[in-house]
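>>> What follows is a predicted protein model with its sequence.
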Amino acid sequence: MAAAPRYSCAKLSVAVEDPKAAGGGAVFVKATWFPTRFSLAVTDGAGAWVAEASDAEVRLRAEQWDQPVDEYLALAERYLAFHQPSSSYSFHDAGNGCRRLSWTFERQGTKLEWRWKLQPSPNTQQAISEILDFLMDANIRLSEEVVRKSQSFDKLKHEAEKCLQQSERLNKEKADFEEATFTKFVVVLNSKKAKLRQLREKVAELESADKPTKEEEQGDNSTDRTELFEEGSDKEASVNDEPSNTGSGDHHSSPEKSGATSRGRRGRKRTKK
């Protein structure tokens, strides 16, 4: 399928022979761009001229400039679809009612000029009308686009304001929540600290109260041990004394009994001390 053509229309400031002529040194160039060719319709407000650049002509011009056809067409569209301030445009008489449209550009530091010869339009009024219709349609499309963009911008602005208000409200709620939480935390923390302080004081009181009790228990234990020791000594003495009481008539007691008796007496002396 053939690619759909592209359309452009630009107002170009051109050098003319008579600056006081209709158009005042400006022309409108309507162009139709195809993949391998293009066509032009130019008006200065009083007359109209057209040019049909065929595939063969475009290919020949591209070969003269050592360029591919697509690159040649892209460069021509750049200067004819948009006014380039760095370029010098001219629209001069070429004889027999024809006009020559030319524009300059730089290539590798060299200033070059392209020219295209235009024939008088067979129907001047129709050509001018078509250019004006295209400009009006383009203006309407641009106006509608501006309105849509403006509405979209207003909508985005309104949404941004709502988001900003919501963000401020959320930030305030967050700050209030953090402040309330921190206040509650401080109260709980102080309560825990007071409770810990009371527990420490109670533990200290219990420890101070337990110290005398331990000393008394130690004293009681030493007394019990002394009494047990004394009771044990008395019992031992009574057992050891038994043979001497029953055997009082025996003057020849055994050495074992004498030793037991002497030990019992020494144990009683220690207890008395």
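Noted; the coordinates are in hand.

>>> going forward, measure contacts and count neighbours with C-alpha atoms only.
Will do.

>>> and after the one helix or strand residue 180 maps to, which helix or strand comes next?
If you go by DSSP states H and E, residue 180 is part of helix 124-246. Next along the chain after helix 124-246, taking DSSP H and E as the criterion, comes helix 255-272.

>>> Residues contacting that following helix, please?
By Cα atoms under 8 Å, 6 or more residues apart in numbering, the residues outside helix 255-272 that reach it are 229, 230, 233, 234, 236, 237, 238, 240, 241, 243, 244.

>>> Share the number of residues neighbouring the third one, please.
Okay, so that is residue 233. Residues lying near residue 233 (other Cα atoms under 10 Å) number 21.

>>> Then the last one?
Residue crowding around residue 244 was assessed by other Cα under 10 Å; the count is 15.

>>> Show the buried residues in the contacts of helix 255-272.
Among those, those classed as buried by 16 or more other Cα atoms under 10 Å are 230, 233, 234, 236, 237, 240, 241.

>>> burial measure for the closest residue to the second one other than its chain neighbours, as a count.
Spelled out, it's residue 233. The shortest distance from residue 233 to any non-neighbouring residue, by Cα to Cα, 6 or more residues apart in numbering, is to residue 267 (5.9 Å). With neighbours defined by other Cα under 10 Å, the count for residue 267 comes to 18.

>>> Presented hereafter is structure B, for comparison with structure A:
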Amino acid sequence: MTSIRTNAELEFSFLQMYSIFIQPEGEAGEPSFRRLVLRSVAHIIRLYSSSLITECEVFLSMLVKVIFLDLPLWHRILVLEILRGFCVEARTLRVLFQNFDMHPKNTNVVEGMVKALARVVSSVQVLDASEESLAAVAGMFSSKAKGVEWSLDNDASNAAVLVASEAHSITLAVEGLLGVVFTVATLTDEAVEVGELESPRCDNDPPAKCTGKTAALCISMVDSLWLTILDALSLILSRSQGEAIVLEILKGYQAFTQEVSTAVPKLMKESSGQYSDFNILSSLNSQ
């Protein structure tokens, strides 16, 4: 009885916060209030997504759609912060993928999140001030690598604030995609350690052994997310202007290449012509 009452209360609270979030006007329109609501809902999703399947599915799907609606940039950034948080947390991403993407009756939530983040990254091709935005993105990654918080000058112009906001969006999207990469890398390592996967020693080795839940999860995640992530990372790498972001993306590329060669060697061979180390490094050397 206690668990039923608790679930009902959680569902009621979840729906209340959802209704507040989608309100376009009033106090709920303030950035600080929206941030509080979003973080509260994200916390509920992290803890209870296995119990509140329908509610979490609706809210996560709504978050993905909100990114591309005609809303203020601060609103978009709040949503990207939440999606990035889900992507960089291995346990959360694992649970979401298992509950939704691997369940035939549910929406492919994680795949949708990754595609949304990739679309944000691809916006550098159409932004009016894309070079300025990319320079700001490079500055954000450089500051992060040095352990320094990036910030705008107090007397920055409106145009500079707009560029910084766009750059913040792109940075969050790139960090989210890299978070997925390193999460899958962690899960693949776990599968290898417990004997569910075997690392290939050479191209002529027979197909690696794939048994167990973690191995199945890794294979499914790679198969679902691999090409979308590499498209986005290849694009941002070819346009990047700073050492810190280039190194971070190359680390992600290296990690994902290792995952694919371990979990889905057939996919690695099929896509090696399009996404090879040579092509990636060539885009770097051409700068």
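Structure's in. What do you need? Everything numeric in this text was worked out from a predicted model, so none of it was measured.

>>> Drop the TM-score for these two in here.
Remark: TM-score between the superposed chains equals 0.16 [TM-score structural alignment, normalised by the length of structure 1]; 70 aligned residues with a Cα RMSD of 5.9 Å.

>>> ok so, going back, with residue 182 of structure 1 as the reference, measure out to the residue nearest to residue 233 of structure 1.
Residue 267 of structure 1 is 77 Å from residue 182 of structure 1, where distance means Cα to Cα, to the nearest Å.

>>> Also residue 198 of structure 1?
24 Å.

>>> Also residue 199 of structure 1?
From residue 199 of structure 1 to residue 182 of structure 1 the distance is 25 Å (Cα to Cα).

>>> Let's verify the residue nearest to the spatial centre of structure 2: helix, strand, or coil?
In structure 2, the C-alpha nearest the mean C-alpha coordinate belongs to residue 176, at 3.0 Å (Cα atoms, centre = their mean). Taking DSSP: H, G, I helix; E, B strand; the rest coil as the rule, one finds residue 176 of structure 2 in the helix state.

>>> Run through the helices of structure 2 in chain order.
Ranges of helices within structure 2 are 2-21, 31-48, 53-66, 73-88, 90-96, 109-122, 130-145, 158-193, 213-239, 243-263, 265-271, 277-285, based on DSSP state H.

>>> the inter-axis angle of the third one versus helix 73-88?
In other words, helix 53-66 of structure 2. On the basis of axes from the mean of the first three to the mean of the last three Cα atoms, to 10 degrees, helix 53-66 of structure 2 is oriented at 130 degrees to helix 73-88.

>>> Buried residues of helix 53-66 of structure 2, list them for me.
In helix 53-66 of structure 2, counting by 16+ other Cα under 10 Å, buried: 56, 57, 59, 60, 61, 63, 64, 66.

>>> which of those residues lies closest to residue 236 of structure 2?
residue 64 (20.7 Å; Cα to Cα).

>>> got the contact list for that closest one?
Going by Cα under 8 Å, 6+ apart, the list of residues near residue 64 of structure 2 reads 112, 113, 116.

>>> same thing with residue 120 of structure 1?
For residue 120 of structure 1, the contacting residues are 48, 49, 50, 97, 98, 99, by Cα under 8 Å, 6+ apart.

>>> Report the buried members of those residues.
48, 49, 50, 98, 99.

>>> Which of those sits closest to residue 41 of structure 1?
For these, the nearest to residue 41 of structure 1 is residue 50 (4.4 Å; Cα to Cα).

>>> Can you give the distance of the host helix or strand of the closest one from its chain's centre?
Residue 50 of structure 1 belongs to strand 48-53 when assigned by DSSP H and E. With Cα atoms, centre = their mean, to the nearest Å as the basis, strand 48-53 of structure 1 stands 56 Å off its chain's centre.

>>> do you know how far the residue nearest to the centre of structure 2 is from residue 248 of structure 2?
12 Å.

>>> Now do the shared contacts for the two.
Residues touching both residue 176 of structure 2 and residue 248 by Cα under 8 Å, 6+ apart: none at all.

>>> returning to that earlier point: which of the residues in the helix or strand following the strand holding residue 50 of structure 1 are buried?
Next along the chain after strand 48-53 of structure 1, taking DSSP H and E as the criterion, comes helix 55-64. By neighbour count on 16+ other Cα under 10 Å, the buried set for helix 55-64 of structure 1 is 58, 59, 62.

>>> Was I right to think residue 119 of structure 1 contacts residue 53?
No. Shown here, residue 119 of structure 1 and residue 53 do not form a contact pair, counting by Cα atoms under 8 Å, at 11.7 Å.

>>> and whatever helix or strand residue 42 of structure 1 lives in, how far from the chain's centre?
Element membership of residue 42 of structure 1, judged by DSSP H and E, is strand 38-43. Here the centre of strand 38-43 of structure 1 is set off from its chain's centre by 52 Å, with Cα atoms, centre = their mean.

>>> Which secondary structure elements does it sit against?
strand 26-33, strand 48-53, helix 124-246 (3 or more Cα pairs under 8 Å, 6 or more residues apart in numbering; DSSP states H and E).

>>> contacting residues around the second one?
Put plainly, it is strand 48-53 of structure 1. Against strand 48-53 of structure 1 from outside (Cα under 8 Å, 6+ apart): 37-43, 98-99, 116-121, 124-125, 127-128.

>>> Repeat the analysis, applying 7 Å as the threshold.
37-43, 117-121, 124, 127-128 (Cα atoms under 7 Å, 6 or more residues apart in numbering).

>>> ok and it relative to helix 124-246, angle-wise?
Using the same axes, to 10 degrees, the direction of strand 48-53 of structure 1 lies 60 degrees away from that of helix 124-246.

>>> quick one, strand 48-53 of structure 1 and strand 26-33 angle?
Using the same axes, to 10 degrees: strand 48-53 of structure 1 against strand 26-33 is 30 degrees.

>>> likewise the last one?
For helix 124-246 of structure 1 against strand 26-33, the angle between stretch directions is 70 degrees (the same axes, to 10 degrees).

>>> elements contacting helix 124-246 of structure 1?
strand 48-53, helix 255-272 (3 or more Cα pairs under 7 Å, 6 or more residues apart in numbering; DSSP states H and E).

>>> Adding distance to residue 204 of structure 1, write those out as TSV.
Formatted as TSV, those follow (distance: least, Cα to Cα, whole Å):
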stretch	distance to residue 204 of structure 1
strand 48-53	110
helix 255-272	42
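
>>> Fine by me, we can end here.
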